[in-house]
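Engineer: Pasting a predicted model and its sequence here:
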Amino acid sequence: MEAQFPEHGKNYAGVILHSENHYREYMQGELTETLQKDTIYNVTFYISLADNSHFATKNIDILFTNKKFFLKTKSIIKKRSLDGIKNLKYSLVSIEKEEYYTDKNRWMKIQTYYKSKGGEKYFSIGNFRKVMDIDVMKVNSTFNESFAYYYIDQVSISKKEIEKEEIEIIIPEEKEVFTINKTYIFKNVTFDFDSFKLTEAAKLEIQEVFDYLKNDEHLKIKITGHTDNLGKEDFNQKLSENRAKAVANYLMELGVSEDRVSAKGFGEKEPITTNDTEEGREQNRRVAFEFIEK
């Protein structure tokens, strides 16, 4: 077994996020200053899976509280337990990842954003989820220990710098830049005639948008559906609504909260080109989206 060197400084901490007997550990720390209400903070820390871990997870949570607390438990810290602590105010941020945190040799960076409710002075890192909601997998280990033990280092919680005029979101594969309050048309969200069923190509494109909504919690998305002028106006209106909702529902299935997604249909009322040709009608049959600030 090779020694794990700190990601920064001389030391690091460690917690058990999962075990077969449901035993868990939590790491609590104090912030250098109290968080300000409605301010967005950049939350980062590094983790590395311990060599003797036989399990890995893709779930990790951070709990913000207004005061230090202590609970006598060796398992999950439940909501009702937190609610029972006098004058405790808290906010739980659940961090999701598509892939499992399995690297035992390198430090993996975790980053998310948190909009403060105001008054937070402490944070606790661990696994606050119900057993049925935990994603775990077995990993190779000569020790065969029945837990997921992670080292944690360099926790940083700082104000997120946000440009008031424009926020750029760059998709690495395409080098495409999105800005807030600007309308974009999904390239691959197309539908068969009179249908609002999403294709696999459409889902892949929506997944890219989801990735950025997940990483920037200060953003909301507004989705609009549009049709050509063939058919009755009321039918086109309903069809455009269903197509916009199909995209919105898929985003929520992926994990975007309902309060961050809106969907509206405009039917045939807002064409972007002529409806006199098939090419023009195809362009008018579209679903568009716009990023806006929360």
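Structural biologist: Right, received. Where do you want to start? All of these numbers come straight from a predicted model, not from anything done at the bench. Numbering: from 1, shown residues only.

Engineer: make it CA atoms for all contacts and neighbour counts henceforth
Structural biologist: Fine.

Engineer: Correct me if wrong: residue 169 contacts residue 177.
Structural biologist: Yes - the pair residue 169 / residue 177 is scored as a contact, 5.5 Å apart, by Cα atoms under 8 Å.

Engineer: Looking at these two, which one has more neighbours?
Structural biologist: Taking neighbours as other Cα atoms under 10 Å, residue 169 and residue 177 compare with residue 169 leading, 17 against 11.

Engineer: how many neighbours does residue 87 have?
Structural biologist: Quick note: residue 87 (other Cα under 10 Å) scores 10 neighbours.

Engineer: That one: what secondary structure?
Structural biologist: With DSSP: H, G, I helix; E, B strand; the rest coil as the basis, residue 87 sits in coil.

Engineer: Residue 67 versus that one, what's the distance?
Structural biologist: Between residue 87 and residue 67 the computed distance is 9 Å (Cα to Cα, to the nearest Å).

Engineer: what about the helices in this protein?
Structural biologist: For the chain, helices defined by DSSP state H occupy the ranges 79-83, 200-215, 233-254, 278-284.

Engineer: closest one to residue 28 among those helices?
Structural biologist: In terms of Cα to Cα, the element of the helices of the chain nearest to residue 28 is helix 79-83, at 14.3 Å.

Engineer: Buried ones in stretch 149-161, by neighbour count?
Structural biologist: By neighbour count on 16 or more other Cα atoms under 10 Å, the buried set for stretch 149-161 is 149-154, 157.

Engineer: try this one next to it:
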Amino acid sequence: MYTDDDYREYIQGELMHALEPGVEYTVTFYINLAENSDFVIKDIGFLMSAEQLKVAVFTGLSKKLLKKMGVADYSIHNFDSSAYYDNKTDWVRLEKIFMPRVMRRLLLLEILKRIQKRINAS
């Protein structure tokens, strides 16, 4: 989804095995920008849920929207970053360690949460 100030992509998938409560897990992704990308990104996160989300989202997934959808069993995690992701040649590793409080089976990755700035064309 894209608007003048916002761009979001969502990827949802089911895990082969449910995550057990109280066990530490690591989620790792590698990212880089497309060669022709005009934007950089800063915020990338993921949502763990016990159920599949079936909704067309035209805004960000918020706690308020999830509550309105009737989704009660979820947890939201963000990859910590103080810098923009602007690398078009190398892959950047994102890693988050977390411990679920309840059983989780579905992962929804939210990519490109906010367009932070345009890349200067030179």
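Structural biologist: That came through fine. What you are looking at is a predicted structure, and each value in this text was computed from that prediction instead of being measured.

Engineer: Do you know the score for how well these two fit?
Structural biologist: The TM-score (TM-score structural alignment, normalised by the length of structure 2) is 0.84; 122 aligned residues with a Cα RMSD of 2.4 Å.

Engineer: on that earlier part again, which one of the helices of structure 1 is the most hemmed in?
Structural biologist: helix 233-254 (a mean of 20; mean count of other Cα atoms under 10 Å).

Engineer: whereabouts in structure 2 does that one align?
Structural biologist: Under the alignment (TM-score structural alignment), helix 233-254 of structure 1 falls on nothing in structure 2.

Engineer: packing partners for that helix?
Structural biologist: When contacts are defined as 3 or more Cα pairs under 8 Å, 6 or more residues apart in numbering; DSSP states H and E, helix 233-254 of structure 1 sits against helix 200-215, strand 219-226, strand 261-265.

Engineer: Distance to residue 135 of structure 1 for the ones you listed - can I get that in JSON lines?
Structural biologist: As requested, those are arranged in JSON lines below (distance: least, Cα to Cα, whole Å):
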{"stretch": "helix 200-215", "distance to residue 135 of structure 1": "18"}
{"stretch": "strand 219-226", "distance to residue 135 of structure 1": "26"}
{"stretch": "strand 261-265", "distance to residue 135 of structure 1": "25"}
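
Engineer: Figure out which of these is closest to residue 116 of structure 1.
Structural biologist: Of all those, strand 219-226 comes closest under Cα to Cα, at 14.8 Å.

Engineer: For that closest one, what is the distance to the chain centroid?
Structural biologist: Relative to its chain's centre, strand 219-226 of structure 1 lies at 18 Å (Cα atoms, centre = their mean, to the nearest Å).

Engineer: Give the other helices and strands that that strand contacts.
Structural biologist: By 3+ Cα pairs under 8 Å, 6+ apart, strand 219-226 of structure 1 packs against helix 233-254, strand 261-265, strand 286-293.

Engineer: The longest one to strand 261-265, inter-axis angle?
Structural biologist: If you take axes from the mean of the first three to the mean of the last three Cα atoms, to 10 degrees, helix 233-254 of structure 1 sits at 160 degrees to strand 261-265.

Engineer: could you pull out the strands for structure 2?
Structural biologist: The residue ranges that make up the strands of structure 2, judged by DSSP state E, are 2-3, 6-7, 9-19, 25-31, 39-41, 45-49, 74-78, 92-98, 104-111, 115-118.

Engineer: Turn the ones you listed into CSV, including mean neighbour count and distance to residue 65 of structure 2.
Structural biologist: Shown next, in CSV, are these (neighbours: other Cα atoms under 10 Å; distance: least, Cα to Cα, whole Å):
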stretch, mean neighbour count, distance to residue 65 of structure 2
strand 2-3, 10, 18
strand 6-7, 16, 17
strand 9-19, 13, 15
strand 25-31, 12, 24
strand 39-41, 19, 23
strand 45-49, 19, 13
strand 74-78, 16, 12
strand 92-98, 13, 23
strand 104-111, 20, 15
strand 115-118, 15, 21
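
Engineer: Now do the contacts for the aligned partner of residue 107 of structure 1 in structure 2.
Structural biologist: With TM-score structural alignment as the criterion, residue 107 of structure 1 lines up with residue 91 in structure 2. Counting by Cα atoms under 8 Å, 6 or more residues apart in numbering, residue 91 of structure 2 touches 30-32.

Engineer: can you check residue 71 of structure 1 too?
Structural biologist: Listed by Cα under 8 Å, 6+ apart, the contact partners of residue 71 of structure 1 are 77, 81.
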